[in-house]
Every structure is written in C-alpha cells, then in structure tokens.
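Trainee: Kindly generate the corresponding structure for this input.
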Amino acid sequence: MDLEKKNIGKDLGTPIGIVAGLIIILIGIYLQKTSATFPQKLNWFVSPSALFIVIGSTFAAAMVAIPFNSIKTIPAVIGITVRSLAFDYLAVIDKMLELAAIGRKDGLFALEKHAREIEDPFFSNYLEQATFERDSKKLKANMDMEMNNIMSRHEAGAELFTFMGTYAPAFGMMGTVIGLIVMMYGFDTGGSGSVAEKFADLLQGMATALITTLYGVVFANLVFLPIAAKLERRSINELRHKEIVAQGILMLHAKEHPILIKEKLMNFVPKELKSKKSENKDSD
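Mentor: As a prediction, this is how the structure comes out:
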C-alpha cells in the first residue's frame, strides 16, 4: 500500500511559469512605443556576452560558496521541481487508526506482517522496528535522525538555488560596469562624425551595458529564487508526512487509543484538507 503517492505525474508549473514570465517580458517589449520594429527591439535585448557573464559568474560563485558535489546535483534537483509529488496525510492517519486497533487487540507483534505491505520505506521500516524495539526513546531517536538527514538534504538543494538567486543580480551589475568601462575607453572624441552621432553611439553602448543587469534580475527572480521556494515547499510537505508517520508509530508503540491518535495527528493536517474531508462527509 503506497501512502505517499510519489511521482504521480508531471508538475508543469515550473516550466510553464518560466515561459509565461518570458512571454510577459516580450509583450512588455512589444508594447514599448518606438519607431523600431519588434524584431529590432528584440535584437536590442540579445547579448551572448551578457548571458555568459551572468550565468558563468553565478555558477562560479556557487562553487566557491558550497561543496562541488552539491553543484553536480543541479540537474537532479531541477528534475524534482517538474515531478508532481503528493502526500496523502489523511490516508496515513486512517492507516494508523487501523493499525492501532489491531495493535491493541492482538499486540504489537501482529503489526509486523502489515508493515511489509506498506510501500513507504520510512513507514514500513519504523513500524516493523516498533514491533521489537521496547525503548520508545531509541525508536524516536532513530526516526528523528532520519528526518534530520532528509531535512539537511532538502536544505542543501534549496540553498544552492537561493545562493544563485542572490548572486545573479550582483553579477548582472558587474557586467554592466564592465560594459560601461569598455564603452568609456572606446569613446573617441576626435575623428570624423558629429557630436550628436558620437553621443548617440554612447547612449547605445550604455543601453547594451544595462542588458547584463536585466539578465541578472530575470534569472534571479524568474528562475533561481522561484525554484528555491518550490523546493522549500516540497520539503515542508514531505517532512510533515514523515512527522505524521513518526508520531503515529510512537503512539502505536505506546498502545494509545485510536481516538487520541486521530486527535493528535489531525493537528498536522493543513486546514484546507480538514475542510475538504468534512465536506466529503457531509456530501455522503
């Protein structure tokens, strides 16, 4: 019995959100009133050198700030954001109540065969451990240790993208400063051409230099920081699921009454899910 419902589909929110953000930016560029055509406007915002400075410097800074092994996990972490992960807290609580009734009637050893039927490794392993471990403190310590390890792993993934979201705008500004320095040194006050033409070239160079700042802001606020926020939300949901399981197993181990178990575990369930369950009961 799989009580986690992991990988139940694709979560297209991340790619759709990024594409939608880019489309909104393109529409904003299109709506700007100038004599230039839309392709010409788009060309103003394309700069391979700016993209290289922002992305390259951001990844370089991330490698300085965090272990290189964490950098190598970027593809896997991004993959997590496009997988739809769901945790059925109410199903876990219902299962706990079923197991509590069996444990109180037939004893904890009777739960061992039920543990093998549960596909969630965390639930299955510690339910089985509860059948032979007499010391509840040791059982709790083992579960806490695994949950802390899970939390540390999740924090490392979110921290990586938070770092990049923090650094990207700064390196965008750095690229702009580089562009301005190159432009100033390249500005020729002598030679042929009117003053107006030279200042027009100067303004065009300043606009080009500012593109790097734009790239830094877009990557930070449309890609890196939203991914970090999604990873943090995923971590909260999974750890809530683990906490429900852990608390339930401890109460099963103590042979508490199912009513008390349900009352305590329902405190972990979000209000919207409680309301949904109440509505389903009313409709029945």
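
Trainee: make it CA atoms for all contacts and neighbour counts henceforth
Mentor: Fine.

Trainee: what about residue 215, distance to residue 38?
Mentor: Computed with CA to CA, to the nearest Å, the distance linking residue 215 and residue 38 is 19 Å.

Trainee: which of those two has more neighbours?
Mentor: With neighbours defined as other CA atoms under 10 Å, residue 215 and residue 38 compare such that residue 215 has more, 24 against 16.

Trainee: neighbours around residue 124, how many?
Mentor: Number of residues near residue 124 (other CA under 10 Å) recorded here: 19.

Trainee: Tell me which helix or strand the residue nearest to the spatial centre of the chain sits in.
Mentor: Against the mean C-alpha coordinate of the chain, by CA atoms, centre = their mean, the closest residue is residue 231 at 1.8 Å. Secondary structure from DSSP states H and E places residue 231 in helix 225-253.

Trainee: tell me how far that helix is from the chain's mean position?
Mentor: How far helix 225-253 lies from its chain's middle: 14 Å, per CA atoms, centre = their mean, to the nearest Å.

Trainee: and for comparison, fold this next one:
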Amino acid sequence: MDFSLIIGIVLGFGALLFGFSHEGGSLESLQAISSFIIVFGGTIGAVIASFPLHDVLQAIRGVIASFKVPHSGTTEQIINKISTISSAYRKDGVVALDAALQDSDLNKEEYLLLKEGLILIQEMLDPEDIQYVLDADIRSYKQKKMTEIRVFESAGGFSPTMGVIGTVMSLVVVLGNGFGDPAELATSISTAFIATLYGVGFANVIYLPIANKLKGVMKRSLVQKELIVDGVCLISKGSLPRTIENELSLYHQAFPDGQKRYRKGIEN
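Mentor: I've put the predicted structure just below:
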C-alpha cells in the first residue's frame, strides 16, 4: 500500500495552516461554509458537466486503486511466472498452457494481460499477431487512465476560477451593503478572499497532486504491461527461460528500487 498521496495532502495543508497561523492569522477566520460550498460544489458541478458521470466515478475508483501502486517486487514475481511458464511450454508445448491457465494468480489485475496472452498462444497465433492484440489492450488501458487524469486536471483548473467567482460574489454582497464601519468593512473584504484561498489551495494541494499521482501509477502499470507483452512474445517464440529473465529484467529499472533487482536478475 502507498499512502504518499494522503501524507502529501496532509503535509501540504498542514504547512499552509501553520504558515498562516505563524503570520498571526486566526485559523477560525478560514472557516467559511459559503465559500467552501461555492468552490467545492462549483468545481464538482463543472467537472460533471465536462465529463460523463461514468468517467467521473471511474476517476474516483482510480484514486482508490492508486494506493496499491505497482512496484518492482510485483514485477519480479511476473518475470518469475513468465519464466516458469516458458520452461513448461518448451517441455510440454500447448498442454503446459492449459495447466498455467488454471493458476488462480492469473485472475489478479496485474496478470490479466498475461492470461490473455497465453490464450492467444494456445490459438497458435504468430508472435507479431499476439503483440498487435496485446498492444491494443494497452492502448485501451492508457486511454481509460488518461481520462481519469483529465478529470482531476480539469478540477485543478476549475477550482481557482470558482474561488475567484466566490470572492467576487462576496465582494458584491459586502459593497452592496454600503460603507459602514471601516473595521467591519475590512473584515468582510478579507473574508471574501477566503474563497480564492480555497480555490487555489484545493487545486494545488488536492486535485493536481492526485492527477500527477495517477500519471505515475499509469506509467508504472504500462511498464509492467509492456513487460508482459514482451514476455508472452518470447514464450511464443520458444525462447530459453534464462534468456527471457535477462531481457525482462531490464524493466526493473523503471522502479525506485529496481536497479538492485535488475543486477540480481542478470547475475543469477
């Protein structure tokens, strides 16, 4: 599990609140329900108006799934499984694939593409045809993930604008009530700018970081999927398990702790 997103958001807001308090501001003065409703509600409404509801819900599910990001440990497991299947395939041919497809691990998210690839090998397709079909799956996956990313990037764009709208609305109300006590007027004007603060804060501490998080998860998932495509094609060509391990070990380098695993893979 990866909780860096939550940790980052908490630290971001914590730093902002600490800085505001350190400058002499009162945290209670930041509580403005009307500003929150205008900024948050307006942003959500604009996003829903911009995307099909299915895409918005899918984006939320994508954020939840991002807590389980691909890492090089999982990549190592995939390489080992591909190597094992390759060894059995060289020995027993297509019959070995029947046994491999019974493995419950292939029903897990990270192995579904491998399962599809083994089925294509069973159907006696050429490696080039197998790669074409699996690459199409990868393109579909990337398109879906890019939609999730655009949802939060759009929220990051709408939020500051909604903040400005909220501030303007508050100023209209304040100035419309006339120029009374200067101190009270100054307080009302400062309160009006809380909406702008909300809009910019939500965009840069929540929405845009989430979009960047989803980009990182997508890139690493694409690395694993490309690894699987190469592995399946090597299996279909009858490559030696050791050759497969060496070639696929290159993919370890796409992950933070992958360099060590890469060296381990080519030295074994």
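
Trainee: Helices of the stretch 1-150 of the second structure, residue ranges please.
Mentor: In the stretch 1-150 of the second structure, the helices defined using DSSP state H, counting those that start in this stretch lie at 4-22, 33-36, 42-50, 53-65, 72-92, 94-101, 112-122, 127-176.

Trainee: for the fifth one, packing partners?
Mentor: The contact analysis (3 or more CA pairs under 8 Å, 6 or more residues apart in numbering; DSSP states H and E) places helix 72-92 of the second structure against helix 94-101, helix 208-236, helix 241-248, helix 258-267.

Trainee: ok, the counterpart of residue 253 of the second structure in the first structure - how many residues close by?
Mentor: Superposed on the first structure with TM-score structural alignment, residue 253 of the second structure falls opposite residue 270. Per other CA under 10 Å, the neighbour tally for residue 270 of the first structure reads 12.

Trainee: what's the spacing between residue 270 of the first structure and residue 277 of the first structure?
Mentor: 11 Å.

Trainee: picking up where we left off before, out of the helices and strands packed on helix 72-92 of the second structure, which is the most enclosed?
Mentor: Ranked by mean neighbour count, these are led by helix 208-236 with a mean of 21 (mean count of other CA atoms under 10 Å).

Trainee: For the helices and strands packed on helix 72-92 of the second structure, please prepare JSON lines with the additional fields distance to residue 53 of the second structure.
Mentor: Below are those laid out as JSON lines (distance: least, CA to CA, whole Å):
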{"stretch": "helix 94-101", "distance to residue 53 of the second structure": "36"}
{"stretch": "helix 208-236", "distance to residue 53 of the second structure": "18"}
{"stretch": "helix 241-248", "distance to residue 53 of the second structure": "39"}
{"stretch": "helix 258-267", "distance to residue 53 of the second structure": "38"}
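
Trainee: Nearest to residue 42 of the second structure, out of those helices?
Mentor: When these are compared by CA to CA, helix 208-236 sits nearest residue 42 of the second structure, at 16.8 Å.

Trainee: Can you tell me the closest non-neighbouring residue to the counterpart of residue 239 of the first structure in the second structure?
Mentor: Aligning on TM-score structural alignment places residue 239 of the first structure opposite residue 222 in the second structure. The spatially closest residue to residue 222 of the second structure, leaving aside those adjacent along the chain, is residue 138, at 7.3 Å (CA to CA, 6 or more residues apart in numbering).

Trainee: residues contacting the one you found?
Mentor: By CA atoms under 8 Å, 6 or more residues apart in numbering, residue 138 of the second structure lies in contact with 222, 225-226.

Trainee: any idea which of the residues you listed is closest to residue 73 of the second structure?
Mentor: The closest of the contacts of residue 138 of the second structure to residue 73 of the second structure turns out to be residue 225 (CA to CA; 14.7 Å).

Trainee: Does that closest one touch residue 113 like I think?
Mentor: Yes: at 7.0 Å, residue 225 of the second structure counts as touching residue 113 under the criterion of CA atoms under 8 Å.

Trainee: where's residue 137 of the first structure relative to residue 148 of the first structure, distance?
Mentor: Distance, residue 137 of the first structure to residue 148 of the first structure, by CA to CA: 16 Å.

Trainee: swap that for residue 17 of the first structure, sorry
Mentor: When residue 17 of the first structure is compared with residue 148 of the first structure (using CA to CA), they lie 31 Å apart.

Trainee: One more: residue 196 of the first structure?
Mentor: Distance of residue 196 of the first structure to residue 148 of the first structure, given as CA to CA: 65 Å.

Trainee: These two: who's more crowded?
Mentor: Counted by other CA under 10 Å, residue 196 of the first structure and residue 148 do not tie: residue 148 has more neighbours, with 12 against 9.

Trainee: so who does the closest residue to residue 17 of the second structure other than its chain neighbours touch?
Mentor: Using CA to CA, 6+ apart and skipping the chain neighbours, the partner closest in space to residue 17 of the second structure is residue 27 (7.3 Å). Counting by CA under 8 Å, 6+ apart, residue 27 of the second structure touches 17, 20-21.

Trainee: Show me what residue 27 of the second structure aligns to in the first structure.
Mentor: In the first structure, the residue paired with residue 27 of the second structure is residue 42, using TM-score structural alignment.

Trainee: can you check residue 81 of the second structure too?
Mentor: Checking TM-score structural alignment: residue 81 of the second structure goes with residue 95.

Trainee: Compute the first-to-last residue distance for stretch 238-258 of the second structure.
Mentor: End-to-end distance of stretch 238-258 of the second structure (CA to CA): 27 Å.

Trainee: actually stretch 23-39 of the second structure, sorry about that
Mentor: Start and end residues of stretch 23-39 of the second structure are separated by 25 Å (CA to CA).

Trainee: Could you tell me how far that stretch lies from the centre of the chain?
Mentor: That offset, for stretch 23-39 of the second structure, works out to 30 Å (CA atoms, centre = their mean).

Trainee: Could you give me the buried positions within that stretch?
Mentor: For stretch 23-39 of the second structure, a neighbour-count test (16 or more other CA atoms under 10 Å) marks 30, 35-36, 38-39 as buried.

Trainee: Kindly report the same for stretch 81-97 of the first structure.
Mentor: Judged by neighbour count (16+ other CA under 10 Å), stretch 81-97 of the first structure contains these buried residues: 81-87, 89-90, 92-93, 95-97.
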